Structure formats: structure tokens, C-alpha cells
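> what's the 3D shape of this:
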Amino acid sequence: MSDIVSLTLTEVRDKLAAGDIKAEEAVAACLDRIEATEPKIKAILHLQAAKALKTAKALDAAGPDPAKRLWGVPILVKDAICVADAPTTCASKILENFVPFYDAACIRKLKDAGAVILGKANLDEFAMGSSTENSAYQITANPWDLSRVPGGSSGGSAAAVAAGQCFAALGTDTGGSIRQPAAFCGTVGIKPTYGRVSRYGLVAYGSSLDQIGPLARTADDAAAMLTVISGHDAKDSTSAPREVPDFEKAIAGAADLSGLTIGLPDEYWGEGVDDEVREACRQAMDTAKALGATVVPVSLPHTPYAVATYYIVAMAEASSNLARFDGVRYGRRAPQAKTLEELYELSRSEGFGAEVRRRIIIGTYVLSAGYYDAYYRKAAQVRRLIRQDFLDAYSKCDVVCGPTSPFAAFPIGKMSGDPLQMYLSDIFTISLNLAGLPGLSMPVGLGKDSGLPIGMQLFGPAFDETAILRTAKVLGNALPKLPQPAGLA
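Predicted coordinates for the structure are as follows:
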């Protein structure tokens, strides 16, 4: 069984298709791995072992289906995405008893492709955080060092993939919440272009920023997942009516980086980046040049304003989106409330954690009369300038590259008492969400001082996920492979 969970998604998929492994064997191997590792890392909120085995047995009875790209492959899903008849809590007490009766669009596509849903992964409450310490239920540990965070908010998904509990997982990325935990846990994570993947069935945090995407072990695995979950959806008004390429086939023959121009923004490589992060990313760039890429300097001059801009926009949208959880229409209803005002106040104060309440309050403030123009309108204007920075950069290069995070995974509890410091940790990821462009984080080695995974980001033009997937595939094949996570040894 341990041999099965060490395979990549594409490897296990091919063995399943050939009949070398049964779907039930693949699911059982993941469940065994979960049983062995879950007490240490606490990546999963809701495990559906019996249902997953039943699904796998039904697949085996019908036999492999070549038309189904992910036939028999076990997958985990971030608990902000609706799965029919499975709890969807967003790691919040206010939704602890919520069980949707429908599948999100991406889940429906996964099931149609033959994937087996194992359960729901932990996250920061309502996806608000960068460490998965804000969950109302448990703190997830990093498989590389159990005293450190896995990143967030998709930390449960990233940790589960790194620990071998599944072959891929879905996360969501509002300001880096796929890419940053991918970097901390040594996995590949991709945030697609805004509109590439339907948001139908995703519990919204920041509606103009959120995107669903995969976390996996290799670029090929991520490409296979992205091909399945992408596509226009009439139920989502933000879904783009764009043709979806077969990303896996598009990168299949990639062997070098000849003809590729990579832009290095000064703002991502200077002050504030740990030496071990800069060194690992520089070595990856040396490898890219050896593979035929041309490296040129570019500038993203409005990067210093990205953190303030992002948190104004995101908190304003959070305030609006979470207004529906009021004790009347959705979620927890305070039983001791005697008046309507008490019902609102008690249901929300008891149901939401501290970080969610903080963001709702700030978001309401920046949208209030007298402050809207000073904050939200100004942030919207700066957001446009940030997007223009990327468009200008792409006139000089094919992809933009920089560290995913200024540092490797930090100790649990180190930043939980300092929200501003935690917000600043997203400095290299949030610009891409504001611009609505695709980005991918890939592991480029272990830090010389920390011994922890270092992640590097690749940014692409709108709807050109192929460019960053191809670059990640070639680089990933050339760079030394990471060993098994030390924390689970």
C-alpha cells in the first residue's frame, strides 16, 4: 500500500487504467496513509471513508473507463467547496451543521471524470488566513516540521498532498491561498486565471478575487486536474466563456525552455527576502537559463501598495458576502436570543472566529458613508494600476518569476498574535489576484538554514496557464526531487 501512495497522480491513474491497481486498492492505500499520519498533521476535517470505498467498488465493477481522465483517483477537497451530502463548514462554527444537497461545478466535473472524493480538508475559517491556524476545529501541522504551519488558507489541502494522504486536492486562492501553502509544503499549486474555473458551489470570501485550483505533486498532475475542472459554467456569472485546452497534452513534450523569456521583477528579489529563499530561487533561474530560457529584468512598481489594496478590497467583499450568515437564513442560530437584534449579534459573535470578525468589521468600515471614496474607491483605482504593471511586463517576457513567500514555513503561533505581520507575509502572492491572472508555485529545493521547502512562483498572461505549467514541468524535471517530508519520518 505504501508503494501506491508514493506514486504521482498521473502514475497511479495510468496504473488504474491498465488494471494494475484497482480503484478500491488506491482508496484503501490513501485511507491507510491517513490513519497513520492524520493524528500528527490534522489536515482533514471530514473523512468519508465508507462512501469513498463504496464509490471505488462501483468503479471497479464497471471497469476502467478511458473517457474518464481521473478514473479511480482519490482526491481531497478544501472545506469551502460544496460536496453533496458532505459537511461544508468552511472551518467555522457558524456552519458546523451545514450539509449541502448539491455539488459545486468543479466537484461535478471531478466526479464525471471518475475521481473519488475522500473528504474535506482543513482551512483557515472562511479562507481568511495564511497559516491554517484560524480554523475553528483544529490547527494543521506542516508535514516537514510538525511545529510549523502548512501555510493557508488551503493548508489542509497542501499538507494532505505532501503527506501522501491523496494524489491531489482542491484549494481556493483569494490572495495566495493555494500558492503559499504549496510553497510551505513542497507541492505544486496553481491559481488559474479569474473565470477559468467556475465558482459555483464555492462559499465566497472575496468574489472578485477567489479562484479554485489544484494542489498536486507535479506540474503534470496539476495540468490533469486543471483540465478537468476548467470550463464555462452558465450558473456562474464570473465564469469565462473561453475554450479550455488540454493542459496535460499541451505540456507533454516539453523538454527545454528554448525561446522562453522569463522576467524577474526587482520588487520580488530585493530587501525583505530571506537569503535561503533568494538563493534557492536564483539557483532555479540558473537552471532555467541552462535549459535555454532568457532572463530579463522587469518592474512591477505598484507592488508596495498591493497589501493595503488587497486587504481593503478583500475585507469589503467579505463584509458583503458574510452578511448572509445572520442566524436567520444560514448557519448557526443563537438559541438564547430574545430579540432580533440579539439574534444577529449572538449568532454572529458566537459563530465567527476572531479573524473573521476582524475582517468583517474593517470591511464594513471601508464601505461606510464618508470612507468609501477614501478607501474602497482608491483601492479599486490602484488595483487597475497593479494589473497594468503585469501587462507592461508581459510586453517584455513570456512569464514573470519570483519567490512565492519571503520566507519558509514559520512556527505555529509565531504570527497569530500579530495580524499585520501575517498580512505582510502575502506580499508576493496578492498582486496576481488583484490582476486576475494565473500563477503557479513550485518547489525549488530545501532552504540551507531551515531545511524546509522553498517555493518559486511563475506568473502568466491571462488564460495562458499552459506557459507556466510547461515552465514548471521542465524546471521540475531538471531540479533535484525533494525527499519525503522529514516531519513524518
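> Please count neighbours and contacts with C-alpha atoms only from this point.
Will do.
> In this structure residue 76 contacts residue 157, no?
Yes. Residue 76 is in contact with residue 157 according to C-alpha atoms under 8 Å; the separation is 6.9 Å.
> Of those two, which one has the most company?
Shown here are residue 76 and residue 157; by other C-alpha atoms under 10 Å, residue 157 has more neighbours (38 against 28).
> so who does the more buried one touch?
43, 76, 77, 78, 121, 122, 123, 169, 170, 171, 215 (C-alpha atoms under 8 Å, 6 or more residues apart in numbering).
> Would you report which members of those residues are assigned to helices?
In helices, judged by DSSP state H, none of these are found.
> Which helix or which strand is home to the residue in the chain sticking out farthest from the centre?
Largest separation from the mean C-alpha position in the chain: residue 338, at 41.0 Å (C-alpha atoms, centre = their mean). When elements are assigned from DSSP states H and E, residue 338 belongs to no helix and no strand.
> Report the contact partners of it.
Residue 338 neighbours (C-alpha under 8 Å, 6+ apart): none.
> Another for comparison:
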Amino acid sequence: METAPDNTVTAIAAAVRAGERRAIDVLEEHLAAIDAREPEIHAFNLVLADEARAAAAAIDEAVAAGRDPGPLAGVPIALKDNLCTRGIDTTCSSRILEGWKPPYDATVVQRLAAAGAVTVGKTNLDEFAMGSSTENSAFGPTRNPHDTTRVPGGSSGGSAAAVAAGFAAASLGSDTGGSIRQPAALCGVVGVKPTYGRVSRLGLVAFASSLDQIGPFTRTVADAAVIMEAIGGHDAGDSTSIPEPAPVLTTVLNDEVAGLRVGRITDLPTGADPDVVARLDAAFDALAAAGATIVDVTVPAFTYGLTAYYLIAPSEASSNLARYDGVRYGKRVAAPDTNAMYMATRSAGFGDEVKRRIMLGTYALSAGYYDAYYGKALKVRQLIADDFARAYADADVLLTPASPSVAFHIGDKTADPLAMYLCDTYTIPSNLSGDPAMSVPFGTGADDLPVGVQILAPALGEAVMFKVAAELERAATAEGSTS
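From the prediction side, this is the model:
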């Protein structure tokens, strides 16, 4: 019986570079998977089959000519549809940008292409990345490949689902308050939010500029390390880009965790389901068995993260989304005068959740309320950063749940915005502090659905974060093989 090919990022790239597999054959396998299940999952807003075939053929020509196409040679990758792609629709899953074709590629898109990756499509998301379930898309919800009655998480649900379903070997998402880590947990894949400024935001359509960060979804920790090395590093076109080269991560994955201090946050907000807490406890046990020391720490301001975020992020969104006015690009609804055209265009172009956050942010920034709401939220943000800094004086990394629950059913939380916002309880604080964090699959919970454990590290601490992630992955693999 013929065994299925290893379609991890590292295996595909190694085989294509060595001439053992053709990039076009790898691509066709993934396009066949898309044809088979995409109608039920809806991971994509746009599948780029013809463009991908041309890119794969060019890679095969380079290999045949003796040239190295790069460290991601022939790797099929999916891009969240808020990353600019030159001449290709970039909608942010919003009617207001339907049909807009950017005149340039995002920096991360350029870097993936330069490394030899093959873009297979643009993935669905909550409109303008505002949501935790990918139900807020103007083009319909994405479904979880493990159970299509359930959500894949959000806002990068399409990117997470694409990897979980085998439509792409890797994908990129954006994370403003957990939009990579939460869907990674719900879909059973690895998801990384780098240190703020570690990956260029040039070409990422802005939601909240001081919080947004681009990162990968993959099936393995090693694959995430390879993608991070490809997309990370300084970009002069992004004023918030850290002036350092991309982090070296692939070399630390086999390092021992013996001697590392792993922090358990004793004042962590409650609310996680018992099955999720059980998997978190098992992760602490696995790291202790591997020689790490478990230490208790406190992060008192952690519990205020959600409140501060839902003042800061909508405030920045209300400013960033003011540019969508029907004048320069995107949707325009005809009206008798300019002000009426603005109102008609935005009413028709924006969905309910986007309108909700714009109004909330505009109110928080308004005269008479700025200091009471936005200004106070900024002070809480600093408290969170200070509390994390104190915790990292005693611990090298921290562990928390990535999501309070396994994937919930489609429609369960759409009528209650607060219930949806609570999905990001454990992920938001690291966006506010700017520190890196990632979700690693660690077994299953209720209904045999995936559970993700979140690893948090201090700023620029990706190396130690990946070292711990690799150890947890090994422990999960060993547990799965004996269960």
C-alpha cells in the first residue's frame, strides 16, 4: 500500500529542492483537496489555481536548471484576505472592498515568494479581522474541518481551516487580540503571534495598528519556525519594524527544556472549561517531566486586558476605517450629495460588527470621553506590560489556555457580542504588551475536539518560546501514540 506523502513545510521544501518531488505535483495534490472539501468548509474567498500552477512550474524549471528556489520551494501557502496581493482581490471579507486590487504586494507576500512558496488562495476572515469565529464575513462563515457544525475560530478562521483541512501546508494570518492563536487552538494547528515589530506590517490592511501582527499557521512547530525565519526581519517600509534580522528558530527545536522556568499564573482569569484546564495541567506536567521547573507567578492586570482592548482596538479601528469613504477606492453608493454618499456607502459596505466597533471607538475618542475611556485604557495597557515584565523576571515562559473552550457551534454566540469577546480572554494581554505568544495543539477535550496550549514569552523571546513549543509537541505526540 502506497503511503501518503509528507506534506509538512519542511518535507515538501526538502523534496522539491532535491528534485525528488515536483512543485506542480505537490500543488495538484493540494488543489485536489480544495476541490474535495472547500464547498463545505469555505476556507477561501479566492482560490488562485492558475497563478499557483504558473508559480509551481517556474520552481520546477529552476530546480531542473540547477538553481535553488529557496527554503520554501514548492510549499503551498494560503494568505489571509487582509494581506495585499498585487493585482489580486483583497477584500478583508467586506463588501466595501469587494473587487479592490492592490497595486503592490505586502512585504510578507514578497518574502514568501522570494523563498519559493506558492500562494494557493486568499482566505476568509471576520470582516476587517473583527471577530472570533469567522462568522462576520460578508461572504459567509468558514466551518471547522474537524466538525463542520462548529466554528474554526477567528478572525483568521479561513487560514486555520485551510491548514487543518490540508488545503495548504501553511498559511498566514493576522493577530490583533488572538486572531491567530484562538483559531489555531480550535482547528488543532500551530499558530504564532510574533513580538510586535518582528514581522513587517507593510501591506496588512490595518485594524488596530498598535496591536496588529502577522504570523503563521502550520501543522508542526518546525514548520512554523521555517515560516517565521522567512517572513521575519527588518523592513524599512514599516516604521514599527524592529531593526534586527529574522530570528533563528530552527536550531533550537531539539534543545532540552531542563532548567527552564515555566510560569503558572495563579491569578489567571477564570472561565476556561474543565477539559481545557485539564490539558493545560497536563502540559505543565509534561514540561516538568522534561526537566523544567514550574513556578507560580502573578500578572494582576491580566484580568483587565479584555476591557482595555475593547477600548483601544475599536478606537484605532474607527480612525483606520475612516478612509473607506466611497471616494478613492472600493464600494461607492450613489447619493445626492457627498455626506449622503459617505453614509450610504458605509451603511451598505460595513457589516454589523464593524459598525459596532467603529461607533464604540469613535465614542471613546470623542471630546469629553477621551481621558475617561481611551486614556485610561492606555494606562491599563502599561500596567499589563509592567506586570508581565515582573513575571518574566521569575519565569522564562508562561503557559495559559489559548481558548477558554473547544470549538463551539456556529450561531452559538452571534447574538451575544460579549460572549464572543470573551473568547479572547487569554490571548489579548500579549497583544497589549507586544510580547510573542503561540498556540500549540495539546490533545483533545470535549467531543474529541482539539485543545491548544498558549506559550507566552518576553519581547524578542521567540527562541525560548519555540523551544518549549517543540517539547510540548513531542509530549503530545508521545501521549497520542500510547493512548
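> Just give the TM-score of the two.
Remark: TM-score between the superposed chains equals 0.97 [TM-score structural alignment, normalised by the length of structure 2]; 477 aligned residues with a C-alpha RMSD of 1.4 Å.
> about what we covered before: among the contacts of residue 157 of structure 1, who's most crowded?
Counting by other C-alpha under 10 Å, top hit in the contacts of residue 157 of structure 1: residue 123 with 40 neighbours.
> separation between that one and residue 149 of structure 1?
12 Å (C-alpha to C-alpha, to the nearest Å).
> overlap in contacts of the two?
Joint contacts of residue 123 of structure 1 and residue 149 (C-alpha under 8 Å, 6+ apart) are 132, 155.
> Check the contact lists of residue 76 and residue 157 of structure 1 and give me the overlap.
Shared contacts of residue 76 of structure 1 and residue 157, counting by C-alpha under 8 Å, 6+ apart, come down to 121, 169, 170.
> In structure 2, what residue corresponds to the first one?
In this case it means residue 121 of structure 1. Under the alignment (TM-score structural alignment), residue 121 of structure 1 pairs with residue 123 in structure 2.
> next one: the second one
Residue correspondence to structure 2 (TM-score structural alignment): residue 169 of structure 1 is matched to residue 171.
> where do the helices sit along the stretch 1-150 of structure 2?
9-17, 23-41, 49-64, 107-114 (DSSP state H, counting those that start in this stretch).
> aligned partner of residue 229 of structure 1 in structure 2?
Using TM-score structural alignment, residue 229 of structure 1 sits opposite residue 231 in structure 2.
> Pretty sure its match sits against residue 115.
No. Checked against C-alpha under 8 Å, the pair residue 231 of structure 2 and residue 115 is beyond contact range at 9.1 Å.
> if you count what's nearby, which of those two comes out ahead?
residue 231 (25 against 21).
> which ones are touching that one?
108, 111, 112, 199, 200, 246.
> give me that answer again for 10 Å
107-112, 114-115, 172, 198-200, 214-216, 246-247 (C-alpha atoms under 10 Å, 6 or more residues apart in numbering).
> circling back: common neighbours of residue 231 and residue 115 of structure 2, please.
residue 109.
> residue boundaries of the helices in the stretch 201-350 of structure 1?
Counting by DSSP H, counting those that start in this stretch, the helices of the stretch 201-350 of structure 1 are 219-229, 247-250, 266-269, 275-290, 306-321, 340-351.
> quick one, which of those is nearest to residue 63 of structure 1?
Of all those, helix 219-229 sits nearest to residue 63 of structure 1, with 20.2 Å by C-alpha to C-alpha.
> average distance between that closest one and structure 2?
Once fitted to structure 2, helix 219-229 of structure 1 is off its aligned match by 0.4 Å on average (mean C-alpha distance after the TM-score superposition for structure 1).
> Can you tell me what residue 82 of structure 2 aligns to in structure 1?
If you follow residue 82 of structure 2 across to structure 1 using TM-score structural alignment, you land on residue 80.
> check contacts around that match.
Counted by C-alpha under 10 Å, 6+ apart, residue 80 of structure 1 has contacts 87-92, 120-127, 154, 170-172, 201-205, 212.
> coming back round to it: among the helices of the stretch 1-150 of structure 2, which is the most enclosed?
Highest mean neighbour count of the helices of the stretch 1-150 of structure 2: helix 9-17, a mean of 22 (counted as mean count of other C-alpha atoms under 10 Å).
> Now check structure 2 for the residue matching the residue farthest from the centre of structure 1.
Checking TM-score structural alignment: residue 338 of structure 1 goes with residue 336.
> and what of residue 147 of structure 1?
Under the alignment (TM-score structural alignment), residue 147 of structure 1 pairs with residue 149 of structure 2.
> how about its match, what does it touch?
41, 143, 407, 408, 409, 410, 411.
> Ok, residue 363 of structure 1 next?
For residue 363 of structure 1, the contact set (C-alpha under 10 Å, 6+ apart) comprises 311, 312, 313, 314, 315, 316, 317, 318, 319, 320, 357, 376.
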